[in-house]
Structures are given as structure tokens and as C-alpha cells.
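Visitor: Sequence below, structure please.
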Amino acid sequence: MSELLNRRLTLLGEHSNLSLLEKCLHGIERECLRVTGEGRLAQTPHPEALGAALTNEQITTDYSESLLEFITPALSNPADTLDSLDKIHRFAYSKLGSEYIWSPSMPCPLPAEADIPIAYYGTSNIGKLKYVYRQGLALRYGKTMQCIAGIHYNFSLPEAIWPVLRQDANFDGDDRDFQSESYIGLIRNFRRYSWLLMYLFGASPALDASFLRGRSHQLEQFDAETLYLPYATSLRMSDLGYQSNAQADLTPCYNDLLTYTDSLRRAVATPYAPYVEIGTHKDGEWIQLNTNVLQIENEYYSTIRPKRVTYSGERPIQALVARGVQYVEVRCLDINPFLPVGIDLQQSRFIDAFILYCALHDSPQLANNECGNASSNFLTVVKEGRRPGLQLSRNDTTVDLKAWANEMLDTIRPICELLDASHGTNEHIKSLEVQRAKVADASLTPSAQVLAAMTEHKEGFTAFSLRQSQVHAEDFRSRPLSAEEQSRFETTARDSLAAQAELEQTEEKVDFDTFVGAYQASILAISN
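Guide: Below you'll find the predicted structure:
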């Protein structure tokens, strides 16, 4: 254990500080496709009974009209966060009729690109902007890639913890700057070590063959309709999933918040020749918001993001520049198809400890070769993380994945002990030991279990995924919400429909071209 980590754990273990760890906040966003009883993409509109996707804060859509997104509030107890997510699923199933929520991250067999419906958000200018942005994503990356689903895990340390940690830091700025710098340090460590999460929790070793749309690949044939890699953990996070030539040279520097926001600001203001050639209009209609490397900052694909809750009309970079980093959004987690909501409390406990490890451990700035090694290690693990004897790169040499993983788990253990002392449980240590067992025996990982289940049942990816979706649907439908809870969700849905209608009727009458121009100008006007 490093000297810095040891000092910080001692500091947080003091009686006056121990309760701070109970005040970390957890929020989860789960994306999930709506599918038919045959396991095909639902072509129906977003169910009105779920409310307006534009204005319902708990149930919205992501890229496609068929891609639901469930959003929990940020709560101090992850068990409450997961309970909130469970209730959203149960409410959704009360309104989905014969449709199912697809259980894994990789999509069901998809129709032709033209037949994948883009999410619709109504006739307000902001609703139109969200739609045009998604049209741009289709032009740039194709609709198929946008149908991949995942778990986003939002985590924040309590504001009161930063002055405590600052006591042990040689830092000249104010508390807000220390907090932001600490979160950026967390992100640097996350980049170094997130390969471990992919080994432990990756759950997408196979996919429907039609997903590739005839592209060349190096996958193996599982059956006539399924492709896979025998040692893969997460094809979702490989170059078969999220990928972008335009973003290949965009690696925001995580040395400090300023350089991070500057790199994204340049990307949303710098034309990219292939997009310029396409243009922003076709036949007089908008087809993308602009021709820059990124249309908006959220287009940047990353495994983790620094975040700040935005005010109405405020852009993410504006919020970060104005008020600093408030929390991180972990974006690399696969949906576990064996779990009803795709994640469970045991996993959440370990992720908390892992994020705290990244936050409290030494985090020097990333050297040039270290950036490359971090990316290489991550991609190696998502494609062949369970390969026996797999070697990763560390400090200009190679190291056995299992040896490095066990070293990290040894270092994370005192953090689990501290969390358990704070919460009065032993659940974090128990979760750590479950992860240690996966390191010792790769067959215990979700990715291995997916392939084992497919083999046992003699079924391909689609049949396995539909079967799991049906199992979870039966579970949710067998546990209807109480009348009070059901009424609360229905009221929220009705209120969101009314809010969208009011927005469309009362918003300032500005033509859409002017609205987009003002939106683009807002990012250019930011001053650090």
C-alpha cells in the first residue's frame, strides 16, 4: 500500500470522519431495448403510459425510440438505488403489454438501418435538437452501434470529505479546485485500472451475427447466427462496439480539468472533413447539428466522465468550467443478463470500493506510454481477458493479469474494511472475496457464465437472451407495485406529458436554425 493511501485511510478511519463514507451518493442509469415476443426490435412508439421521454426524469429514451433508459435518483445507500431501479422496471412492465426488456447489452437481431427508429422528443426546439443530434449519430456511426445498451454508474464522494483529504495534500488552490483535481486524479487511476472491472463484470462475449452488417471481423462462429470470442469479457467495449475514426485522435488529457474541458471544446468547434462533405442539411432538412468532430460534448465515447449537474439550458462543459466536478459517471459496465436489473448490490459494493481506491490512491499524471498501455490493457481484457496466462503491460514490462488483479484486491481490501466499519456491515469484504474467487477461477465471471449457459442449453445468443428476458419479465410481473407506488409513477408520467405539451405551447418563438446557432455559440463563448 502506498504511503499516501495509508495516510488517507487512517484519516478517514478517525471517529469524526468515518461517517463521511456513508454519505457517498449512487445513481444508476440502465439502457434497455424494447423487443417483441420473438426477440426482435419493437417498432412501436415509446409508450405514452411511460410518460414523455423529453421530460420524465426517471424513464426516457436513449438513441432509439425502442431504447429505454431508466434513471434512479442519487441516493446514499446503493441498496435504495437498486430498489428504485427495480421499481422502475416493475412499473415499465405494467405498461409494456406483450413486449420485453432485452436482458443483455448487445442488441437483438436488428432490422435494416433505415428501419431502426430514432427517438422522438416532440416539436419544441430542444426536442428537435435532440432528434437532429441522433440523426447526426446515425450518419457518423450508423444506427446499429447506437442500439448497444449499458449500465452507467454515477458516484460522488460527499462534499465534506474534500476538506478532510486536503489536510494531507500540498495544494495551493481553493476547495472547489481541490475537489475537481481529485476527481480528475480518480479518472486517471480509473483509466489505469478499469481493465479489472471488465474482467470481473464484463458480460458480452457473444453477439448476433447480423450486428456486424457484413463487416470484416476476427470473431469465431458459435452457431449459424452467433459470433463470439472464447476468452472475451466485453465485446460491447471492444472495437466491435463503440468506435469512431473521427474520435481516434481525441484523447482528452486528464491532467487537470482545464485541459479536459479545452480538448472537448475544441472538438465541438473543429470541422472534420468527412462530416463537412456531408453537410448539415439534405433537401432543406437538418441531418446533423454541425460538421465538427463532435456535435456536442456528450458524443465523446469514454469509459468514465467527470460530471456536474447542469442548470436548465446549460451545457455540460459550461457546468464543469463554472462549478467544477461534482461526480463521476462510470460508463463501461455491461448489463449482466442473469440479473433482473442488470446489476446487483454485491457488484455495487465492489464498484464503490474500486472507485474509492481510484480516488484515494496516488495518481500521477499519465505519461505518454502509460496512456497507450492503459488503452491496450483495456482492449486486451475485453477481447481475451479470460485467456490463461494473459499478460498486461505495466511500467515498461509485462505482468500476469491474475497476479496484478490479486495485488489490486489486496490494496482495495482496507478500503472495503473502512466502508464496512462506516456502514456497520461486512458486505464490502464479502463482495471483495467474491471478486477474488473470479480471479482464481475465470469460469465464475459473467462472460464465462454466458457462454456456459448458451452451451448447456444448446442455444445461440438470441435464444439465450430472449429466455433471460422472459425470466426477468416473469419476475417483475409477479411483483406488481403497491397501489400507492403505481399511482406515483403514473402521476409522474402524466405530469411529464403535460410538461412537454406546455413547453411546446409556451416556449419563446425562435426558429430552429437560430436556436441551433445559439446552442453552438454557447460552447464557443466559454471562458476558462
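
Visitor: Please count neighbours and contacts with C-alpha atoms only from this point.
Guide: Fine.

Visitor: so which strand or helix has the one residue sitting closest to the centre of the chain?
Guide: Of all residues in the chain, the one closest to the mean position by CA atoms, centre = their mean is Arg331, 2.4 Å from it. Arg331 belongs to strand 327-333 when elements are defined using DSSP states H and E.

Visitor: so who does Lys128 touch?
Guide: Taking CA atoms under 8 Å, 6 or more residues apart in numbering, we find Lys128 in contact with 121-122, 512.

Visitor: what about the strands in the protein?
Guide: Remark: strands assigned in the chain by DSSP state E are 25-35, 59-61, 67-71, 100-101, 151-156, 206-208, 220-223, 226-228, 281-282, 285-286, 304-307, 327-333, 391-394, 397-400.

Visitor: Would you mind giving those as TSV with distance to Arg236 added?
Guide: Below are the strands of the chain laid out as TSV (distance: least, CA to CA, whole Å):
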stretch	distance to Arg236
strand 25-35	13
strand 59-61	19
strand 67-71	16
strand 100-101	18
strand 151-156	12
strand 206-208	9
strand 220-223	16
strand 226-228	11
strand 281-282	31
strand 285-286	30
strand 304-307	15
strand 327-333	9
strand 391-394	20
strand 397-400	24
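
Visitor: what's the burial count for Gln218?
Guide: Neighbour count for Gln218, taken as other CA atoms under 10 Å: 9.

Visitor: Find the nearest non-adjacent residue to Gly324, please.
Guide: Leaving aside its sequence neighbours, Gly324 sits nearest to Ser180 (CA to CA, 6 or more residues apart in numbering; 5.5 Å).

Visitor: Same check on Phe489?
Guide: Phe91 (7.1 Å).

Visitor: Ok, Leu333 next?
Guide: Ile151 (5.3 Å).

Visitor: How much space separates that neighbour from Arg191?
Guide: 18 Å (CA to CA, to the nearest Å).

Visitor: now Trp162
Guide: Distance, Trp162 to Arg191, by CA to CA: 22 Å.

Visitor: likewise Ala112?
Guide: 35 Å.

Visitor: Between those two, which is the more surrounded one?
Guide: Arg191 (23 against 11).

Visitor: how close does the more buried one sit to Ser376?
Guide: Using CA to CA, one obtains 11 Å as the distance from Arg191 to Ser376.

Visitor: Let's see this one next, to set against the first:
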Amino acid sequence: MTLSLNDYIGAFSQHDNLSALTGIGRGIEREALRVLPEGKLSTHGHYHQLGSALTHEQITTDYAESLLEFITPVSHSPEQTIAQLQDIQKFTFENIEGEWLWPMSMPCFVSDADTIELAQYGSSNIGTMKTVYRQGLKNRYGSMMQVIAGIHFNFSFSHDFWTLQQSLHENTQPLDEFISEGYFSILRNYKRFCWLIPYLYGSSPVICRSFLQGRETSLPFKQTPFGALYLEHATSLRMSDLGYTSSEQSSLKICYNNLADYVEAVQQAIKLKSNDFAEIGVKVDGKYQQLNDNVLQIENELYAPIRPKRVAKSGEKPSQALGKRGVEYIEVRALDVNPFVETGISIEQVYFLDVFLTFCAFAGDHELDCESQRVNEKNMHEVVLRGRDPALLLADINTDGVSTEKSVKQWGNELFEQMQQVATLLDQAYHSTKYTEAVTREWAKITDSNLTPSAQILAIVQEQKLTDYSLAQAKKYQEQAIQRDYQFYSQEHFIESAKQSHIERQAIENEDTLNFDDFLEHYFNK
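Guide: Predicted coordinates:
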């Protein structure tokens, strides 16, 4: 049974059904480079007092030792989620010996990419595997790409939401299967409309010249009066070919039409050989250069603006968890670090993302063929490089496969008119005005591109050095965090969590029985 946006609005706005919209689950993963006050990348290892990067649930590292990652647990309150992130950062600031957190997505000045130390996770097989995986990323894409920071936003609807959805659709299949289909419908609509995310929130139109490390680029960069490089209408260079993309993965046909095909495609991609990566070698002179020479070493290497997710059990691959138990939540990955707030993501963004993803759940269930996926990806590519260009036209493919050219302003206004209805519905459910306020705030950026963060950043770097501005923000955020009291957690919580994480890391190392070669063979054959 096919339902329209108006059908959903009408059904969920009924008094007995409004509560099904509450209980949205959210979590944030925030990446941030540790830097010295003079603006250089920190060369200090992961601080022991922060805990083990392998086993700590809230403070870990991403690609490099200096690239921290903060993780909040699932929360049903945007205010609580932000407070948790602030507490994690407060404890971090108190234990990194005067270092700061770089408030931008694109990295600070790096004189030599080879000096970026890979993240270390101890001597266990799983810890070694994580470091070797990063060695592979370095050899495949270069270190500079891997010290780009971003925000991942994890989102889930309540059980009641899906139960009501199933009833509205008069669907009789097992609920977990219906839920997975529902999330995949959201994924497809997100991919169709996700160009809106870098337009609204892209904050990386400019890079430090050192980011190129002497490489040639065909991008028509201009130079600020202080030497930084920028594209006049860019929104998110992080999401461009300079950042988190992989030309080698462009040949993969990852299907988002259903769970089974998606899992099969991902698992096949892990086995697909790459001629280019084979030239690197796997184990060279007794040292691993990558985990394997496939297009994907492991599933985490699949770069996508959104992913279906399920918490995996110990030793379980992500696709195995999805295949066995279905989709549990979705992970939005197209967000730049917001340099205008200390947490890298504002509470207003959280409210808008609630609206946007709920809209994607109500926007109809349309399958994506290869041509539609190609068009969606081209729209995204155009917006990250020239999203504020008034002459830019995007291609909107309707359910009949007919493509219509639309400007950002035209298409954006169409989407916001619909999202405004969703925001009103969420405000009714939550007894709030914050959702409509969030939509009004973002809608203004469609009318005036100068309000976008990318435009604001470009205005700033015409007046001062990118590094000077970034360090001033970093210093301010550190001072604010240290002066603020803990809100949700306590200092004792983090001290105890750090101690426990070191105990758990040691236990993992003590339990290893296989050598690393046999461990890898077992892992990939399992």
C-alpha cells in the first residue's frame, strides 16, 4: 500500500498516534584533531589518561593517533546528547596537557604527511588489525585524506513508530523485516535529497595549502590574501574528490533497494580484487602494507554519505549483523564539523536532522536504479564544489524516471515546504516549537546563500588567516569546556572508564592464541 506525505501527516497527527513520533534515538560521533597552540599537528601519542583507544566506549581515535573520536550513547533527548558530548570534550581537554582541538573538518598545517602517526591499539591481534587497516588507507589514499574530520549522526525511530507504520501499510510480514525495508526507503530518499546537507552545513570551502602536499589538482582554486586555497562557490571540500571519496569504489554497484542485495553487494566488494591496490603488496619484507588487495579491505572502507547499521556482536562483521538481525539505525555521514560551535554540531542541527530524516521516511518508497544513483551522486558532487553558484542546476528524477532540472533555490523551496509540515507534526508530538524554528532557520539559507556556513567561512578568511581564526576558536572552546561544570557525567565516571578500558585491552591481549597471520586468515574466512 502506497502512502503519500499527506497520508502520513494525517495519520500521525491523530491524537492517539502522535506519541509514536516520540522516542527518536540519537547518537553523535565527533572527530577532532589534537593540535598544539601554535597550530601544528600534535605528535604526542594517545594520552593514557583518556583510556585505551581499543576498548573505551566514548573516547577513541580514528585514522591517526592525533585524530580523536568522541562517541555518545543512544539518547532520546537532543539536549542530553549535546551535554554528553560537552562532558566528553571537557574531560579530554583536562587531560591532553594544553593541546587544543582543531575546530575544522579540513586539517591544520601539516608540513609532511609522512609524519602523521597511524593510530595504535596495542599488541592484540584485533588491535594490530586496526593499525594495519590504517596502513592500508595510507598506502591507498594518502595520509592527508585520513586526517579530515567529520560528524556522524546516528538516528533511529521508536518501536511504536514502526508498528504504526506497518499498520498503516496493512503489512503482515515480520516486523524486523518491515523495519529494515523502512530504513532502506529512508536511505534511498536521503540519497536523493542529501545534496541539501552540504549546502546547509558544509563548512569546508577552503583548505590550507599544505593539504595538497605538492599534488596537482584540476580544481580552479583561488587564493585568499593570506595564502589559503578556496573555491568560490564550494560548500564542502571534505565531501569532494579531495576528501572522503574513492575512485576505486566508483565501480561498486552497492544496491540500496533492499537489505539482502545490499549485504550481498558489500560482502562481494570485500572479495573483489583491485589491480591498483595489488601493486602495493600485502605483506612486503615481512611487514603488512594493507590487510588485503581487495577494493575494500574491510566494510568500514566503504565511503558513503549514509549507512544502514546494526550493533555487531564480538567478532561479527557489520554486514553479518545486518543480515542476521536487520537494520537497527542509520548513520548520516555527510556532516562537516561545525566550526561555530564547540561540539562540532549544534543542537539546532540535531532538530533539523530529525525533521529531514522523518521527511525521508514519509517521502514515498521509490526504488533506485543505477541511473538514478548516478544522478544523485552527480548532484552531491556539484553541490560540494559549487553549491552556492546561482547558475547551478540539479537533476530531480521523479517516480516515473523523468528528470527535471532545478536550481538549488527552486528545489530547496519545494523540499522546505514539505518539511515544514513534518516540523509542525514533530512539534505537536514533542509539545515544542524547536522543530519549526529549526526549519525556518535553515530555510533562510535557501533564500540567501550568504547565510550558509561555507559563505561565512569564506568571508572570514578574506579578512584573516585561516589558521589564526581556527586557533582562536579552538582556544575559546577549550576555555569554555574547562570552565563549565559536568552536566551528565562526572570526572569520576571518565577516570573509572579509562581504567576499565586499559584492563579490557590487557585482557584481550592476554587471550590471543593465534599469530597475526592465522588470525587474519580466520577473520576473512569466517
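
Visitor: How alike are these chains, TM-score-wise?
Guide: Put the two chains on top of each other and the TM-score (TM-score structural alignment, normalised by the length of structure 2) is 0.96; 518 aligned residues with a CA RMSD of 1.5 Å.

Visitor: circling back: could you verify my assumption that the residue nearest to Gly324 of structure 1 touches Val321?
Guide: No - checked against CA atoms under 8 Å, the pair Ser180 of structure 1 and Val321 is beyond contact range at 10.1 Å.

Visitor: more neighbours, the two?
Guide: A count of neighbours by other CA under 10 Å puts Ser180 above the other of Ser180 of structure 1 and Val321, at 23 against 17.

Visitor: And for the counterpart of Glu382 of structure 2 in structure 1, the neighbour number?
Guide: Residue pairing (TM-score structural alignment): Glu382 of structure 2 is matched to Thr380 of structure 1. Thr380 of structure 1 sits with 19 neighbouring residues when counted by other CA under 10 Å.

Visitor: what residues are up against the spatially closest residue to Thr380 of structure 1 that is not a sequence neighbour?
Guide: Nearest residue to Thr380 of structure 1, sequence neighbours excluded (CA to CA, 6+ apart): Leu392, at 7.9 Å. Residues counted as contacts of Leu392 of structure 1 (CA under 8 Å, 6+ apart) are 377, 380, 398-401.

Visitor: Ile345 of structure 2 too?
Guide: 151, 337-338.

Visitor: can I assume His46 of structure 1 is in contact with Ser64?
Guide: No - look at His46 of structure 1 against Ser64 with CA under 8 Å: they stay out of range, at 9.3 Å.

Visitor: What lines up with Met239 of structure 2 in structure 1?
Guide: So Met239 of structure 2 corresponds to Met237, using TM-score structural alignment.

Visitor: Can you tell me how far that match is from Ile118 of structure 1?
Guide: Counting by CA to CA, the separation of Met237 of structure 1 from Ile118 of structure 1 is 22 Å.

Visitor: tell me, the helix ranked longest in structure 2 lands on which residues of structure 1?
Guide: For structure 2, the helix with the greatest residue count under DSSP state H is helix 408-430. Aligned by TM-score structural alignment, helix 408-430 of structure 2 falls on residues 401-423 of structure 1.

Visitor: Show me the contact partners of the matching stretch.
Guide: With CA under 8 Å, 6+ apart as the test, stretch 401-423 of structure 1 has contacts from 1, 9, 13, 18-22, 196, 350, 353-354, 356-357, 389-392, 426-429, 432, 436, 439-440.

Visitor: picking up where we left off before, counterpart of the strand holding Arg331 of structure 1 in structure 2, which residues?
Guide: Counting by TM-score structural alignment, strand 327-333 of structure 1 falls onto residues 329-335 of structure 2.

Visitor: What mean distance separates the matching stretch from the matching residues in structure 1?
Guide: Compared with structure 1 after fitting, stretch 329-335 of structure 2 deviates on average by 0.3 Å (mean CA distance after the TM-score superposition for structure 1).

Visitor: still on that earlier bit, please name the residues that touch the residue nearest to Gly324 of structure 1.
Guide: Contact analysis of Ser180 of structure 1 by CA under 8 Å, 6+ apart lists 257, 324-326.

Visitor: again with Phe515 of structure 1
Guide: Taking CA under 8 Å, 6+ apart, one finds Asn125 in contact with Phe515 of structure 1.

Visitor: now for Glu248 of structure 2: what does it line up with in structure 1?
Guide: Glu248 of structure 2 maps onto Ala246 in structure 1, with residues paired by TM-score structural alignment.

Visitor: same thing with Glu299 of structure 2?
Guide: Alignment note (TM-score structural alignment): Glu299 of structure 2 maps to Glu297 of structure 1.

Visitor: Spit out the contact partners of that match.
Guide: Glu297 of structure 1 makes contact with 264-265, 267-268, 316-317 under the criterion CA under 8 Å, 6+ apart.

Visitor: So which residues of the stretch 351-500 of structure 1 form helices?
Guide: Using DSSP state H, counting those that start in this stretch, the helices assigned to the stretch 351-500 of structure 1 run over residues 368-384, 401-423, 427-440, 446-456, 461-477, 483-506.

Visitor: and those as TSV, adding distance to Val293 of structure 1?
Guide: Formatted as TSV, the helices of the stretch 351-500 of structure 1 follow (distance: least, CA to CA, whole Å):
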stretch	distance to Val293 of structure 1
helix 368-384	21
helix 401-423	35
helix 427-440	39
helix 446-456	34
helix 461-477	34
helix 483-506	31
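
Visitor: Please name whichever of these is nearest to Ile287 of structure 1.
Guide: Smallest distance to Ile287 of structure 1 across these (CA to CA): 21.6 Å, for helix 483-506.

Visitor: mind listing what's buried in that closest one?
Guide: By 16 or more other CA atoms under 10 Å, the buried positions in helix 483-506 of structure 1 come out as 486, 489-490, 492-497, 499-501, 503-504.

Visitor: Equivalent analysis for stretch 156-165 of structure 1, please.
Guide: Neighbour-count burial for stretch 156-165 of structure 1 flags 156-158, 161-162, 165 (criterion: 16+ other CA under 10 Å).
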